[in-house]
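Q: Next input, structure requested:
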Amino acid sequence: MSVIVTVKFAVSGETMQKVAVDNAEVMAAIIDDGRRHGALHHQFVQDPDGNAVVVDEWPDAESFRRFFDAQQDIPEVMSRAGVTEPPEVRFYPVLDTPDRF
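A: Prediction:
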């Protein structure tokens, strides 16, 4: 079963959105790399405190870790957004229940 991965950045959602839009080519390269590593879904959201959070779906935690640890453009985007500390990464195994769609 796949995993939902959340990556919380210590930067506002508005800031991350602007940086992502302003760096669309770099973001597209990151997306392509993620897909090659197995990413199933990807999006940014804003948490109730205003922080930018990535919500991804991956086949397993190991696939995500291999991608994230080797990805060279993500630190640059984080720097451009003003992120100065490591993001908080969490994994949530997807449950196989009959109500899933």
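Q: going forward, measure contacts between C-alpha atoms and count neighbours the same way
A: Will do.
Q: list the contacts for the spatially most central residue of the chain?
A: Nearest to the geometric centre of the chain sits residue 54, at 3.7 Å (C-alpha atoms, centre = their mean). Counting by C-alpha atoms under 8 Å, 6 or more residues apart in numbering, residue 54 touches 5-8, 42-45.
Q: can you list these in JSON lines and add neighbour count?
A: Shown next, in JSON lines, are the contacts of residue 54 (neighbours: other C-alpha atoms under 10 Å):
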{"residue": "5", "neighbour count": "22"}
{"residue": "6", "neighbour count": "21"}
{"residue": "7", "neighbour count": "16"}
{"residue": "8", "neighbour count": "20"}
{"residue": "42", "neighbour count": "16"}
{"residue": "43", "neighbour count": "10"}
{"residue": "44", "neighbour count": "17"}
{"residue": "45", "neighbour count": "17"}
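Q: farthest pair in those?
A: Pairwise distances across these peak at 13.4 Å for 8 and 42 (criterion: C-alpha to C-alpha).
Q: for comparison, sequence B:
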Amino acid sequence: MSVLMTMRVTGDPAAIEKLGADNGALFQGVVADATSRGLISHHFYGSKSEVLVVDEWPDEESFQGFFEHSGSQIQEIMAKAGVTAEPEPEFWRHLEVGDDVG
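A: Here you go, the predicted model:
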């Protein structure tokens, strides 16, 4: 069963959006690498001062392999968004409780 990976960092969500608009090739390169390593879905979310990344991966190991390979590109994106702390991915497994919607 797949896992969700979440990564929450302090940073400027508007800077992430601007970076994506101005330098989409950087994001697309990272997404292409992630997809080739098993990425199922990927989304950025923002609040006033935080950025949340939510990915779905086949397993933790697939994400870890991607993160080790593309770490410099991810660091570049984070630095341009004003992120100063090292991101810490968290992994979540689906719980079967019988109330799923969608």
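Q: Of the contacts of residue 54 of structure 1, which belong to strands?
A: Under the assignment DSSP state E, those contribute 5-8, 42-45 to strands.
Q: Start from the N-terminal end of structure 2 and give the strands.
A: Under DSSP E, structure 2 gives strands at 3-10, 41-46, 50-57, 90-93.
Q: possible to save those as TSV with distance to residue 101 of structure 2?
A: Listed next are those as TSV, based on distance: least, C-alpha to C-alpha, whole Å:
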stretch	distance to residue 101 of structure 2
strand 3-10	17
strand 41-46	18
strand 50-57	17
strand 90-93	16
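Q: if we can go back for a sec, let me know the closest of the ones in strands among the contacts of residue 54 of structure 1 to residue 66 of structure 1.
A: residue 5 (13.2 Å).
Q: what about the residue lying closest to the residue nearest to the centre of structure 1 once chain neighbours are set aside, distance to residue 95 of structure 1?
A: Nearest non-adjacent residue to residue 54 of structure 1, counting by C-alpha to C-alpha, 6 or more residues apart in numbering: residue 44, 4.4 Å away. Going from residue 44 of structure 1 to residue 95 of structure 1 by C-alpha to C-alpha, to the nearest Å gives 22 Å.
Q: do residue 27 of structure 1 as well
A: From residue 27 of structure 1 to residue 95 of structure 1 the distance is 30 Å (C-alpha to C-alpha).
Q: Compare those two (neighbour count), which wins?
A: Neighbour count, other C-alpha atoms under 10 Å: between residue 27 of structure 1 and residue 95, residue 27 has more, with 17 against 10.
Q: Could you check how far the closest residue to the more buried one other than its chain neighbours is from residue 34 of structure 1?
A: Spatial nearest neighbour of residue 27 of structure 1, excluding adjacent residues (C-alpha to C-alpha, 6+ apart): residue 20 at 6.4 Å. To residue 34 of structure 1, residue 20 of structure 1 is 16 Å away according to C-alpha to C-alpha.
Q: now do residue 92 of structure 1
A: 18 Å.
Q: more crowded one of those two?
A: Shown here are residue 92 of structure 1 and residue 34; by other C-alpha under 10 Å, residue 34 has more neighbours (21 against 13).
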